[in-house]
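Peer 1: structure here, sequence nowhere to be found:
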C-alpha cells in the first residue's frame, strides 16, 4: 500500500503557526489587561468639580373658612340678658303676646384665619304677618326668597385671613315685633312657631358674587335651581 509522506516542514510550519497564535492571544490578553490596569490607574487621578445646593421646599396647605352663628340669651320676657348672666346661645324660647317686642339678634361671625369669603344668611320664617322683623337692609341684601325662606348676602366681602380676632358681622335683625292686633284666637291658631336662621360662607377666590349667590340658593333651597328661584337684585 502506497504511503504518502508528509514533509516534516509542514508540521513545523503548523507548529510555528499555532505558537504564533498562542503568542498573539497572550499578547491580546496582556494588552487588555494592561489597558484595564492603565484605566484603573488613571481613573482615581480624575477630579470632578461639583456643588450641591440646599433643597427648596414648597409647602401647600388648604385654605379654610370657618363661621359661627349665635344670638343673645333672653329672659322670660324675651329681653336680652345684660351684665351678669349674659351669654351667646344658639337657641331661645319666647312667649309672645300682642304688642310685645322680642329681642332676637342672629349674628354671624367669621373666625380669624378664614380666607376672604361671601357670607349668607337664610332666614326661615315660620311666623305670620302678625310678626315683623327689623331687617338691617344696609348690611344685608335679600337675594332670593321662596315659601317663607329668605336668603341674604352680606354687602361686603369678609377677609379674616390676617386678622388676629374673629370678625363679628352686624345682626341680620335685632327684634321681632308682635302685632298689637293679635288676638287670643290668633294665639290659639298659631300655636308654637319657629324662626330658623342658618349661616353660609363661600370663598371669593375664582367666584363672582353671582356665582356665590347661585351656590347659596342651591345650599338653602335644594329642591330648586337658581334659575327657578327669583333672584332679588
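Peer 2: Perfect, I can see it now. This one's a predicted model, so the numbers in the text were calculated from it and none came from an experiment. Numbers count the residues shown, from 1 in each chain.

Peer 1: contacts and neighbour counts: CA atoms only from here.
Peer 2: Noted.

Peer 1: for residue 16, what is the enclosing helix or strand?
Peer 2: Per DSSP states H and E, residue 16 falls inside helix 8-42.

Peer 1: which element follows that helix toward the C-terminus?
Peer 2: Next along from helix 8-42, by DSSP H and E: strand 67-72.

Peer 1: ok, second structure coming up, stack it against the first:
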C-alpha cells in the first residue's frame, strides 16, 4: 500500500519549471482564475504562486496529477482518496544486551520500521508514533546507593528515495532501583513530527543505539541485570497542506 511511486519527479530540487509552468500564475491568467497553489517559498520566488493546478483545457493532461511545485509528478503506488495517508509498520521484540566493564561493546539493534509514500502530497507533514513494552530484571547482592540508572537510548531515522540515512532524534528510557530483586515491565513511547518536508517514499526506522547498565555504590556489591523489548510497533500519518 505504501510502495514507492512508479513515476517520481522531485519538485523540491527544481524551481517550479515543469514544461511551460513558470510559477507566475498572475501573468498568465485573470485574477479570478480558480487556482490552487503551494507554499514552496524556499525554492520559488515569493512573487510567484509556484505552480497552479491547471483546469485549463490545454493543461489538463499535463497537470492533473500535481498542483504543487514541491509535489512529485506522480502515479502513486497506493490509492489516494484524500489528502492524508496512514501506514502501519512492523515491530519486533528483542533481548537487550547490557554492556559491562568486561564487554563494553554495543551494536545498534533495529526494532521497528514503517514506509510511507508522500510523493503525491503537497507540502506534507508527517507524524511518527512509536510504542513498546520494556521488561527489566535485576538482582542486587546487598543494599547500595544508586548512582546511574539503567538506560536505553532509542533513535529514529529515515531514508528517502534510496538516499542516505538521516537521524531525526533520540529518546531515553531509564529505570533505577535499589531493591534486591526487580522484575518490572513498563511502556515506552514517543511521537515525532516533521512539517513541510519534501515529498517522497521514506522508510522510518527505530533502533536502540546505546544501553547503560545500573551502577550502585557499596562495598562488595554485585548486580545482575537482564532486559528485553517485549513488543514494539510503529505507525506513520501524513497530511497535505
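Peer 2: Okay, I see it. This structure is a prediction, so every number in the text was calculated from the model and none was measured.

Peer 1: please state their TM-score.
Peer 2: The TM-score (TM-score structural alignment, normalised by the length of structure 1) is 0.34; 121 aligned residues with a C-alpha RMSD of 4.8 Å.

Peer 1: follow-up on the earlier one: mind giving me the packing neighbours of the helix holding residue 16 of structure 1?
Peer 2: Contacts defined by 3 or more C-alpha pairs under 8 Å, 6 or more residues apart in numbering; DSSP states H and E place helix 8-42 of structure 1 against no helix or strand at all.

Peer 1: OK, contacts around the nearest residue to residue 233 of structure 2 once chain neighbours are set aside?
Peer 2: Leaving aside its chain neighbours, residue 233 of structure 2 sits nearest to residue 91 (4.5 Å; criterion: C-alpha to C-alpha, 6 or more residues apart in numbering). Contact partners of residue 91 of structure 2, counting by C-alpha atoms under 8 Å, 6 or more residues apart in numbering, are 111, 112, 113, 231, 232, 233, 234.

Peer 1: how about a cut-off of 10 Å?
Peer 2: 110-114, 130-132, 205-206, 231-235 (C-alpha atoms under 10 Å, 6 or more residues apart in numbering).

Peer 1: so which of the residues you listed belong to strands?
Peer 2: Judged by DSSP state E, those include 110-114, 130-132, 205-206, 231-235 as members of strands.

Peer 1: distance between the ends of stretch 131-145 of structure 1?
Peer 2: 18 Å (C-alpha to C-alpha, to the nearest Å).

Peer 1: list just the nearest of the contacts of residue 91 of structure 2 to residue 187 of structure 2.
Peer 2: Among the contacts of residue 91 of structure 2, residue 132 lies closest to residue 187 of structure 2 (C-alpha to C-alpha), at 5.7 Å.

Peer 1: tell me who's in contact with the closest residue to the closest one other than its chain neighbours.
Peer 2: Closest residue to residue 132 of structure 2 apart from its sequence neighbours, by C-alpha to C-alpha, 6+ apart: residue 232 at 4.1 Å. Contacts for residue 232 of structure 2 (C-alpha under 10 Å, 6+ apart) come out as 89-94, 111-112, 130-134, 187-189, 206.

Peer 1: the helix or strand containing residue 60 of structure 2: what's the following helix or strand?
Peer 2: Secondary structure assignment for residue 60 of structure 2, by DSSP H and E: helix 60-63. Once the chain leaves helix 60-63 of structure 2, the next helix or strand it forms, by DSSP H and E, is strand 84-88.

Peer 1: right, and the helix or strand after that following strand?
Peer 2: strand 90-91.

Peer 1: show me which residues of the next helix-or-strand element following that next one are buried.
Peer 2: Per DSSP H and E, the first helix or strand lying C-terminal to strand 90-91 of structure 2 is strand 94-96. Within strand 94-96 of structure 2, the residues that count as buried by 16 or more other C-alpha atoms under 10 Å are 94, 96.
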